[in-house]
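K.L.:
give the three-dimensional model of this entry:
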Amino acid sequence: MSRELLQSLITDMVRDSADLLSAEAKDRALDLAVQQYGKDRPASVVTDVTADGGHELDYPAGFDALTCSVQGIEYPLGQMPPSRLTADQWMDYETPSGHVILAGVSFAAGEPVRVTWRQPCQADDIPVRDLEAVAAYAAAVLLDQLAAAKSGDNDLMLTADSVRSGSKGRDYAERAATQRRRYHDLLGIDTKRVEGTSAMVQVASAASDGKTRFWNRRPT
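P.N.:
I've put the predicted structure just below:
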């Protein structure tokens, strides 16, 4: 239902009376907006996975090693404060039957392990309060496309038609910028915040017991 409602909101915001945008273009714009929303408002999923015993643990049902990411692992359960594995205590490990979590601790067979993870956002996952923001982002993508199309229509010769086309292109570009600001304002995102251009490098070091550490890596 959310996807249909979002498409209706997008249509209202763009007001493409000349039908310049195809249904496929609108779908792609919505997909981009949902993807961006997922980055700006990531939602976590918490799943208890029953261990088979040993250092390997299956990923939760529905987990895709290429698109999902593990945020944390708690084991054993029931501790206060909660007993969470540090990032260097586990890693992604590929076996002949697929990807598993390989941990530096041994899980008891039949015991639950709590895995917190993130999965790609879907349109139907977006709460009602944020539908307008997502529609605004998609509208901005489509208005940018209309602005580019109108700018590309201009001829090298200065004619009345080219002037009108250029004006229309600028109008679309301004409306796109407005809708993009609307997205940020509705979600409370400060676009003026500037992050430092630094890089964090994780350097391998020996654990306190002299053994090799586990590193939290993703498949490439």
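
K.L.:
make it CA atoms for all contacts and neighbour counts henceforth
P.N.:
Noted.

K.L.:
what is the neighbour count of the nearest residue to Arg175 once chain neighbours are set aside?
P.N.:
Of all residues beyond its chain neighbours, the one nearest Arg175 is Leu143 (6.9 Å), with distances taken as C-alpha to C-alpha, 6 or more residues apart in numbering. The number of residues packed near Leu143 is 26, by other C-alpha atoms under 10 Å.

K.L.:
now do the buried residues in the lengthiest helix in the chain.
P.N.:
When the chain is parsed with DSSP state H, its longest helix is helix 160-187. Under the neighbour-count criterion of 16 or more other C-alpha atoms under 10 Å, helix 160-187 has 162, 165-166, 168-170, 172-177, 179-184, 187 buried.

K.L.:
ok, now which ones touch the residue nearest to Arg175?
P.N.:
14, 172-173, 175-176 (C-alpha atoms under 8 Å, 6 or more residues apart in numbering).

K.L.:
would you do the same for the sequence below? I want to compare the two.
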Amino acid sequence: METEAFKSLMTSLVRDDDSRLSPGDVSTALALVINRYNADRPRQLTQDVEVGEAMVLQTPDQWTNKRSSILTIEAPIGRNPPSYVTEDYFYVYDLPDSDVELRLLAGVVGVGELVRVCYTASHTAPLTFDEDDCEALACLGAAILCDQVAALYGHDSDVSVQADSVQHNDKGRTFAARARDYRARYESKFGKPTSTNAASAVARIPSPSRTGMRNR
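P.N.:
Here you go, the predicted structure:
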């Protein structure tokens, strides 16, 4: 979905008739939605890459250091059924300055050969959202925005005269309830509560005997 269309979907769910939200609020909510989606359902891409010297793999085009992880490596390519390298024979190696290398152990394939890497990659805009997930993601964005509107009305009631305070409190409760409903819709779709801090990447625990080597 195009970014502006997705933003419009979020704001239409909020029903901010008093125009309390700014364009910056909507952009911030979208950024939070993208971050959450990357934690819950990152992209899964496949690319054929070459094995270089020292069994270092060419990094896939959409790989993001510290966020992407290797799912599978097919080698050699094209067997029926496919032949996959076991997890004990590939790893992500940390380099200085937050860089990484993807490496195979010697003997898996030869230098210069191609292997097929399936890996996770980050969403950066609604354009990469799965179409079936867009409604739930818009609900999460709307929940974030409704929470903001509820907080604004709550603040207004603290500084307004008593006659206006009741009205602001009612609106604040309405938006807070709306936020809970939209958040529940997201959680129903993904089966994960949004109140917990999800990891930013899928993690695999390395063998204690292989210092400096890890899969993510």
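
K.L.:
show me which pair in the contacts of Leu143 of the first structure is furthest apart.
P.N.:
Val14 and Ala173 (11.6 Å; C-alpha to C-alpha).

K.L.:
the strands in the second structure, which residues?
P.N.:
For the second structure, applying DSSP state E gives strands covering 43-50, 56-57, 70-74, 90-94, 100-104, 114-121, 213-214.

K.L.:
which one of those strands lies nearest to Thr64 of the second structure?
P.N.:
Smallest distance to Thr64 of the second structure across the strands of the second structure (C-alpha to C-alpha): 6.4 Å, for strand 114-121.

K.L.:
check which helices and strands the longest helix of the first structure sits against.
P.N.:
Helix 160-187 of the first structure makes packing contacts with helix 131-152 when contacts are defined by 3 or more C-alpha pairs under 8 Å, 6 or more residues apart in numbering; DSSP states H and E.

K.L.:
mean shift of the helix it packs on relative to the second structure?
P.N.:
Once the two are superposed, helix 131-152 of the first structure sits an average of 1.1 Å from its aligned residues in the second structure (mean C-alpha distance after the TM-score superposition for the first structure).

K.L.:
quick check: angle from that helix to helix 160-187?
P.N.:
160 degrees (axes from the mean of the first three to the mean of the last three C-alpha atoms, to 10 degrees).

K.L.:
contacting residues around Thr59 of the second structure?
P.N.:
Residues near Thr59 of the second structure by C-alpha under 8 Å, 6+ apart: 49, 101-102.

K.L.:
likewise Ser27 of the second structure?
P.N.:
Lys7.

K.L.:
relative to Phe6 of the second structure, how far out is the spatially most central residue of the second structure?
P.N.:
The second structure has Asn38 as the residue nearest its centroid, 0.8 Å off, counting by C-alpha atoms, centre = their mean. Distance, Asn38 of the second structure to Phe6 of the second structure, using C-alpha to C-alpha, to the nearest Å: 17 Å.

K.L.:
how much space between the counterpart of the residue nearest to Arg175 of the first structure in the second structure and Gln58 of the second structure?
P.N.:
Aligning on TM-score structural alignment places Leu143 of the first structure opposite Cys146 in the second structure. From Cys146 of the second structure across to Gln58 of the second structure, the span is 44 Å (C-alpha to C-alpha).

K.L.:
same question for Leu104 of the second structure.
P.N.:
Separation of Leu104 of the second structure from Gln58 of the second structure (C-alpha to C-alpha): 11 Å.

K.L.:
more neighbours, these two?
P.N.:
Taking neighbours as other C-alpha under 10 Å, Leu104 of the second structure and Gln58 compare with Leu104 leading, 22 against 16.

K.L.:
mind listing what the nearest residue to the more buried one once chain neighbours are set aside touches?
P.N.:
Using C-alpha to C-alpha, 6+ apart and skipping residues adjacent in sequence, the residue nearest Leu104 of the second structure is Phe90, 4.4 Å away. Shown in contact with Phe90 of the second structure (C-alpha under 8 Å, 6+ apart): 102-105, 215.

K.L.:
shared with the first structure, which of those?
P.N.:
By both residues aligned by TM-score structural alignment, their matches' C-alpha atoms under 8 Å, these still in contact after alignment to the first structure are 102-105.

K.L.:
columns distance to Ser157 of the second structure on top of the residues you listed, output as a markdown table?
P.N.:
Shown next, in a markdown table, are those (distance: C-alpha to C-alpha, whole Å):
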| residue | distance to Ser157 of the second structure |
| --- | --- |
| Leu102 | 56 |
| Arg103 | 59 |
| Leu104 | 62 |
| Leu105 | 64 |
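
K.L.:
and the residues you listed, which two are the farthest apart?
P.N.:
Distance extremes for those: the farthest pair is Leu102 and Leu105 at 10.4 Å, using C-alpha to C-alpha.

K.L.:
which of those two has more residues huddled nearby?
P.N.:
Using other C-alpha under 10 Å as the criterion, Leu102 of the second structure and Leu105 rank with Leu102 on top: 21 against 13.
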